[in-house]
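Peer 1: Predicted model and sequence below, questions to follow.
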Amino acid sequence: MADDLTKYEQIAYDVRKKILSGLYKKNQQLPLERDMEIQYDVSRTTIKKAIDMLVQEGYVVKRRGAGTFVKEFNMDDLGDEATSPIQYRGFTEKHPDQAVSSDVLYFNIEQADEDIATKLNIKPREFVYHLVRVRKVNKAPVTFQRTFIPISLLMGLRFDNVVDSLYTFAEESGGVKIQSAHENISAVMPTEEEAKQLQIPQTLPLLQIESQVFLDTGQVFEYTISRYRSDKHTFHTVEMR
């Protein structure tokens, strides 16, 4: 018989599969822990471990006094080949021993169109920050990044706050806790502006990572399209059967 560690991972896998298949829909409450105890024939501790794993992975969110709910994200965006998430880190955190900087090309407050509103799970025409940055590592341009953030989640953001680590400002000054991200990865060709800013020929493909970043409350904090130089960036993942 499998030990508790294996068992709670199996339960988390089963619930995750039900979420990805659409059996558990966004905003749907999961069965109560006492009911899951009976369903899986395990202890309450094992169920709690499985739920905590799903919270860390970004699939569900706990609401005090109400229960555990599936996060509100677009299941179709995950695709059929969704992999087990790894710990989410921002751009600066991914380069801890290097000099990270940003050229801010655009920073403004705008009303969200329908597409951006859907990505951020807000109503169309709600106000958002829209920023465009070229992220650099050791002064070399690595990624062209376009970001949208609801103003309601981060009041008082200024130009000088986005030159450095946006997440550091958000967590230390904005009082939010960034927990997870859902990402789609694809290959695209650069626009003329992207090629110019990244200092590459327009024939070099870019690695596009489209991200929805979630807070620990389950709210969508950020929608970002990052286009990385394919000669400067490698994406690593681990998949388990």
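Peer 2: Done, it's in.

Peer 1: alpha carbons only for contacts and neighbour counts from here, please
Peer 2: OK.

Peer 1: Which residue is the nearest non-sequential neighbour of the one residue sitting closest to the centre of the chain?
Peer 2: For the chain, the residue nearest the mean C-alpha position is Ala181 (1.6 Å; C-alpha atoms, centre = their mean). Leaving aside its sequence neighbours, Ala181 sits nearest to Val213 (C-alpha to C-alpha, 6 or more residues apart in numbering; 4.2 Å).

Peer 1: tell me the contacts of the closest residue to Asp113 other than its chain neighbours?
Peer 2: Once flanking residues are discounted, Asp113 sits nearest to Pro124: 5.4 Å by C-alpha to C-alpha, 6+ apart. Contacts for Pro124 were tallied using C-alpha atoms under 8 Å, 6 or more residues apart in numbering; they are Gln111, Ala112, Asp113, Glu114, Ile116, Ala117, Thr118.

Peer 1: put this beside the first:
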Amino acid sequence: MTLFKDIYKDLDNKIKMGLYKKGSALPNEGELQLIYGVSRTTIRNAVDQLVLEGKVIRKRGIGLFVSPKVTKQNILNMTGIIKPTYLKSEEKIKIKDAYLRKAGAYYAQIFNISPDVLVYYITLLAFSDEEKTYEKIIMPLDLFPAFDPEILKVTSIIEAINTGTSDVQDVYQDFQLVEVNEEDSKYLSIESGSPVFKITNTFSDNEEKNIAVEYKLQNALTTKYKIDFD
């Protein structure tokens, strides 16, 4: 197999068959070169075609990912009426931690699961030119059996959640002004007790079942928000 079209078709078929799952990482171009025994240019041409068709996401310094599924519902209408004014700035994502833990009583109630069921607990920092955001994401393992946290570096949170077994159909958003605790203040590089905006996004599927929760913390003294009532 030497032609880039053959490699493109092979990768495309593996994606369609689920050998490379939605939102999962693909081998990088160097690894693909070894797998197929061809030049880097041939691999790049094959990957370029997959990227052009929206089947693969490429981000320099991070890697290649199978594009997640996006629901037909307008994503912009599900992000809430509260939006930061720096939204147009490109964000860089740094995963701080990602591990499994028991849901406990609190998340068991949110997700309607047993307290002993495992959930993903992911923390990350999102940097833009104007702001730093500390985020926490909690998702039940049984709804995301093959979740790769690295996908959060290249897609929106809704697209990442759509790599699971259910699709996002609605988002409930809660906005609060609170005092940051000592642990969270370190990630935002501010003093404990400083005012922060806390946004909680609870994502649900078409059966109105909660499938993920996202918390976002931002320095209230530097972040400006606009509220769209239309």
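Peer 2: Done, it's in. Computed from a predicted structure; not experimentally measured.

Peer 1: picking up where we left off before, want to throw the contacts of Pro124 of structure 1 into JSON lines with neighbour count and distance to Thr147 of structure 1?
Peer 2: JSON lines is the format used below for the contacts of Pro124 of structure 1 (neighbours: other C-alpha atoms under 10 Å; distance: C-alpha to C-alpha, whole Å):
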{"residue": "Gln111", "neighbour count": "16", "distance to Thr147 of structure 1": "14"}
{"residue": "Ala112", "neighbour count": "23", "distance to Thr147 of structure 1": "12"}
{"residue": "Asp113", "neighbour count": "14", "distance to Thr147 of structure 1": "14"}
{"residue": "Glu114", "neighbour count": "14", "distance to Thr147 of structure 1": "16"}
{"residue": "Ile116", "neighbour count": "19", "distance to Thr147 of structure 1": "10"}
{"residue": "Ala117", "neighbour count": "20", "distance to Thr147 of structure 1": "13"}
{"residue": "Thr118", "neighbour count": "15", "distance to Thr147 of structure 1": "14"}
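
Peer 1: Tabulate those residues (CSV), appending secondary structure.
Peer 2: Conversion of these to CSV gives the following (DSSP: H, G, I helix; E, B strand; the rest coil):
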residue, secondary structure
Gln111, strand
Ala112, coil
Asp113, coil
Glu114, helix
Ile116, helix
Ala117, helix
Thr118, helix
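
Peer 1: Which part of structure 2 matches the longest helix belonging to structure 1?
Peer 2: Using DSSP state H to define each element, structure 1 has its longest helix at helix 4-21. Here helix 4-21 of structure 1 fails to align to any part of structure 2, judged by TM-score structural alignment.

Peer 1: hmm, back to that, what residue in structure 2 is paired with the residue nearest to Ala181 of structure 1?
Peer 2: Here Val213 of structure 1 is matched to Phe203 in structure 2, going by TM-score structural alignment.

Peer 1: could you pull out the strands for structure 1?
Peer 2: Secondary structure of structure 1 by DSSP state E: the strands cover 60-63, 67-70, 100-111, 127-137, 140-150, 178-188, 206-215, 220-229.

Peer 1: coming back round to it: which single one of the contacts of Pro124 of structure 1 is nearest to Ser186 of structure 1?
Peer 2: Nearest to Ser186 of structure 1 among these is Ile116, at 19.0 Å by C-alpha to C-alpha.

Peer 1: Could you dump the strands of structure 1 into JSON lines and include distance to Asp160 of structure 1?
Peer 2: Converted to JSON lines, the strands of structure 1 look like this (distance: least, C-alpha to C-alpha, whole Å):
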{"stretch": "strand 60-63", "distance to Asp160 of structure 1": "32"}
{"stretch": "strand 67-70", "distance to Asp160 of structure 1": "36"}
{"stretch": "strand 100-111", "distance to Asp160 of structure 1": "9"}
{"stretch": "strand 127-137", "distance to Asp160 of structure 1": "12"}
{"stretch": "strand 140-150", "distance to Asp160 of structure 1": "15"}
{"stretch": "strand 178-188", "distance to Asp160 of structure 1": "20"}
{"stretch": "strand 206-215", "distance to Asp160 of structure 1": "22"}
{"stretch": "strand 220-229", "distance to Asp160 of structure 1": "18"}
